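In: Got a predicted structure plus its sequence, pasted below:
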Amino acid sequence: MTLFIAIVFLAFSSGCTSCREYFANGFKVGPNYSRPAAPVAEEWIDDGDPALDTELIQDEAWWHVFNDPVLDSLITTAHRQNLTLRVAGLRILEARAQRAIAAGNLFPQGQEVSGDYTRIGMSKNSLSGSFFNTNFDQWTLGGGLAWELDFWGRFRRAIEAADANLDASVENYDHVLVLLLSDVAQSYVNVRITEQRLAYARQNIELQRGSLRLAEERLRHGITTRLDVTQAVSSLAQTESSIRPLEAARRQAVNQLCILMGMPPRNLDEMLADHNGIPKTPAQVAIGIPAELLRRRPDVRRAEREVAAQSAMIGVATSELYPHFSINGTIYLEALEFKDLFSADSLAGAVGPAFRWNILNYGRLANNIRVQEARFQQLAVHYQNVVLQANAEAENAIINYLKTQQEVESLAESTEAARQSVELVSAQYSEGTVDFNRVFDTQRFLTLQQDRLAVAEGSIAQHLIAIYKALGGGWQIRLGYPETRAAAVTEQPAAEPDENLAPLPPLPPPSHSPVPPARQT
């Protein structure tokens, strides 16, 4: 006992953790974790804009604001079948198993049963062989146990790290889910934008065909020259040429939707035909306050959990400076004859405490602590940078959303004026008061403005999706929030589960609240 107290006293005097800190930390060496401070803006830059609601945020199922059942169905299918999400789910299972391994180290680390039979033949010319039987059998059956005590909190710190890593894997799953939902919505909006651009292009083709027929009729009557006809043919061919790239772009957007839903590319026209037009956005968007990013964004929470895991690893490294106390024991049966092996007289064993202490390590242990501390500082700075990037991402999405709305107002006014100009100039051309150049210019301008209007209208929806993505919305779908209204509507071909896909592994709940309270040392 005196030797044990002397070793403990010497360990405290040579280690980095004081007795007071050791007891305050719950009989563990190394620092207790405290969440790093992260700079967050107090309010949004455009806080006073009437299109923004900073009092309330409800983004658990943000895609419902578009009131589009097709989008709802796509979201439901992607959540159920996306393969990238499955990989993130399997990583949770891996982290859960790693946590179980760490917890198992609290119990005896070495537990084994062994047995052997040996036939021994001794030389008759040897000293022992001249006195004993030179040939005999030896039977042995027993077990051993080695238990390193968690005196310095080494194994408990490892469990803390494993807990944080498990939480980080759950947050990573949520982050992948946020990205998935926004990608599905973005791809769907791309499909609708392309369809609107195609619709405008086809309208202008019909309009330009009418102008071509009028130019040909005027040429037959000798009212105009062939130049008007060639200009009309050139304008029509140019507009018709824009159809093919748009059709290819729509196909690519549909293929991307299929991949996001975990299925081979296929025709989704039957499903997409149930709703037409670019999704409409609400008049006001609820965005809350910037400080909520720390709690809502999974990537921010994941970065914080990674810091917590690394903090625990400092304690693991610090424990190596101290002696390791253990209890070792063996118990076994040994006999020369098998029939005597299980008799009471064959029982033997040994038990006793032991310690080992890494000394004369030439700075390796101390420098390993410095390595773990440097990694902790790196992850802490990375966490702060993730928070800054999240704030900037949200601000960029907000300003793009607001300014694109203003752009659409101007483009809509310009497009309407261009449409009226085409009507006027077409009537004037048929009356012979203007030449075909005016018709050519106004029709080309109308085509350009309508195409820009379609892109801008779709950009409003895309920027709104970017806002919800920046706010970290949508991951709550895995907690049992109503996924979509489309699940109870009609069955869609693309919404049917792929029979070749295994079900997603279940998600464990986080071991604590999304952002844990800071624990002070």
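Out: Perfect, thanks for sending it.

In: Could you use CA atoms for every contact and neighbour count after this?
Out: Noted.

In: what helices or strands is the helix or strand harbouring Ala418 leaning on?
Out: Assigning secondary structure by DSSP states H and E places Ala418 in helix 364-431. Under the contact definition 3 or more C-alpha pairs under 8 Å, 6 or more residues apart in numbering; DSSP states H and E, helix 364-431 sits against helix 293-296, helix 298-319, helix 436-470.

In: please redo it, this time with the cut-off set to 10 Å
Out: Applying 3 or more C-alpha pairs under 10 Å, 6 or more residues apart in numbering; DSSP states H and E, one finds that helix 364-431 contacts helix 154-220, helix 293-296, helix 298-319, helix 436-470.

In: what angle do it and helix 154-220 make?
Out: Put simply, helix 364-431 runs at 10 degrees to helix 154-220, going by axes from the mean of the first three to the mean of the last three C-alpha atoms, to 10 degrees.

In: adding another structure so you can compare the two:
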Amino acid sequence: MRVSNFLFATILLLGSIGCSVGPHYNRPDVPLPSQFTAPAATGPADGAAKAEPDDPEFWHSFHDPELTSLVERSLSSNKDLHSALAHYDAAAALWRLSKFDKYPTVTASEDTGRQKLAADQAFGYPRNNRYSTSTINASWELDFYGRIRHNIEAQHQQLLASSNDLAAMQVAIVGEVASTYVDLRGQQERLRVAQQNADNEQRTVKLIEATYTAGRGTQFDTARARALYESTTARIPALQSAITLDEHRLAVLCGQLPDSLVSELGMQKSLPDLPESIDPGTPADLVRRRPDINASEERLHAATEQIGINTADLFPRVNFAGLLGMMEYHADSPFDGVSPANLAALNIDWSFLDRGRVKARIASSRADGDAQLAQYQQTVLLALEDVDNALVRYARSREQDAQLHKAALDSKRAADLANVRYKEGATGLLDLLDAERVELQAEDAYATSHLESASDAVSLYKALAGGWPQAHPSRP
């Protein structure tokens, strides 16, 4: 009978070899437009050429060594990146662990002890005895239905997803460094404009006070000039606060104490050069390039493999087990001595009587796969929306730049002429104060618009996810 059972099991196993259950992953087909339809950017040239989305390390297109230095420091020292890298290492370890399931598991054990039996347990033999047992155990699950293969592939896809999560974190960190640096330089430019206009208005106050002292003005004229000067100087503390906050943010992004970069970044510099245009490429290129889309697809793949893992539970799980050992017993009895032990076993575990639970797990994994598919499709749509919005913002901000740049030049020219005409007595104080007020508003509006254009350029690069470093950040 035992022989016939063994033959039946062997026939069953041989007939099952090579069978793998569960669905096979196919990349989902998401309809994509042939190209982006957002308008092209036009604006004042800053000396930069057309930029491509796949240019290596996009921040070099801004031609700012300080920005490049900050980006490099953030990539090597940012703590969020170190955390993402640790998650990647954990996923890599789990993948390596899953691959060991393809091979036999071999363990060894040693058990040595001494015991004293009760008088009524010894049955006339010595109550004190010593024993020692040494064994080598081996077990091996034969993967006839693909459970192990599906699990290894699922862990591999989770590893790839973690790798793309790390790349997406790099995109986020570098994007935040660039946008914060741009905001810092923009706020410094607005501060320069406010201080310059405050100096001009202070000179106007002194001029009006001198005129009043000479008997040709009124206290009303002096009060109005002082009010304009004081309203301009009131802008300065808020701008200084914004600059300090940006300096602190950049330091933390670089993995340093908040005030460590204040002296380095405190010197005022102009905004980085802006590219005249940024080629977004095609939507198909974007889908292949964005790490968040890749990570979502890899999690969909892993969910598909999980369906195969659960489906394999409908079929027998076959294990071979073996044991080799040696037992030594010392009690001054007939059982004393060393004796070998061995075991060879074939175990078939089949949950066919528990099919309800197995099918419930399969249904759950299929639902999770449907959710991952919807999430992948949504990620693609959000990426396309992200790029389209960034293209529109950058194009319109460059158009606004061009107009506000002309307005700032004209308002400065008008304020200079009003100052000359007032000194010559050809115009009144109201005209001079109004010209100075308009000059401040126009120059601040242009500085703010130029800041927004630079921020929109960074946002567009971030949306395109082009030119980002492919290597993993350095470990701490």
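Out: Good, I have the coordinates. Treat the numbers as computed from the prediction; the structure is a model and nothing was measured.

In: Post the TM-score for the overlay when you can.
Out: The TM-score (TM-score structural alignment, normalised by the length of structure 2) is 0.89; 465 aligned residues with a C-alpha RMSD of 3.0 Å.

In: gap between the helix holding Ala418 of structure 1 and the chain center?
Out: Distance of helix 364-431 of structure 1 from its chain centroid, counting by C-alpha atoms, centre = their mean, to the nearest Å, is 20 Å.

In: quick one on the thing from earlier: ranking the helices and strands packed on helix 364-431 of structure 1 by burial, who's on top?
Out: helix 298-319 (a mean of 26; mean count of other C-alpha atoms under 10 Å).

In: ok, for the residue most central in space within structure 2, nearest residue in space, not its chain neighbours?
Out: The structure's structure 2 has its C-alpha centroid closest to Met169; by C-alpha atoms, centre = their mean the separation is 2.0 Å. Excluding its sequence neighbours, the residue lying closest to Met169 of structure 2 (C-alpha to C-alpha, 6 or more residues apart in numbering) is Leu81, at 6.5 Å.

In: And that neighbour, what's its match in structure 1?
Out: By TM-score structural alignment, Leu81 of structure 2 lines up with Leu85 in structure 1.

In: Next, count neighbours for its match.
Out: Leu85 of structure 1: 24 surrounding residues under other C-alpha atoms under 10 Å.

In: Would you mind measuring from Ala392 of structure 1 to Ile45 of structure 1?
Out: 11 Å (C-alpha to C-alpha, to the nearest Å).

In: again with Thr330 of structure 1
Out: With C-alpha to C-alpha as the criterion, Thr330 of structure 1 and Ile45 of structure 1 are 70 Å apart.

In: the more surrounded of these two?
Out: Neighbour count, other C-alpha under 10 Å: between Thr330 of structure 1 and Ile45, Thr330 has more, with 17 against 11.

In: What's the more buried one aligned with over in structure 2?
Out: Using TM-score structural alignment, Thr330 of structure 1 pairs with Leu323 in structure 2.

In: do Gln256 of structure 1 as well
Out: Gln256 of structure 1 maps onto Arg249 in structure 2, by TM-score structural alignment.

In: Verify the stated contact: its match with Asp259.
Out: Yes - if you go by C-alpha atoms under 10 Å, Arg249 of structure 2 and Asp259 touch, sitting 9.3 Å apart.

In: So the two - more neighbours on which side?
Out: Arg249 (21 against 15).

In: Give me the nearest residue to that one, chain neighbours excluded.
Out: Pro258 (6.8 Å).

In: tell me the secondary structure for the one you found?
Out: Of the three states, Pro258 of structure 2 takes coil according to DSSP: H, G, I helix; E, B strand; the rest coil.

In: tally of neighbours for it?
Out: So Pro258 of structure 2, with other C-alpha under 10 Å, has 18 neighbours.

In: Against Asp246 of structure 2, how distant is it?
Out: The gap separating Pro258 of structure 2 from Asp246 of structure 2 is 10 Å, by C-alpha to C-alpha.

In: do the same with Thr222 of structure 2
Out: Using C-alpha to C-alpha, Thr222 of structure 2 is found at 38 Å from Asp246 of structure 2.

In: between the two, which one's more packed in?
Out: Neighbour tally, Thr222 of structure 2 and Asp246, criterion other C-alpha under 10 Å: the higher count belongs to Asp246, 23 against 20.

In: counterpart of Gly281 of structure 2 in structure 1?
Out: So, by TM-score structural alignment, Gly281 of structure 2 is matched to Gly288.

In: List the contacts of its match.
Out: Glu43, Trp44, Asp47, Leu52, Asp53, Thr54, Glu55, Leu56, Ile57, Gln58, Leu471 (C-alpha atoms under 10 Å, 6 or more residues apart in numbering).
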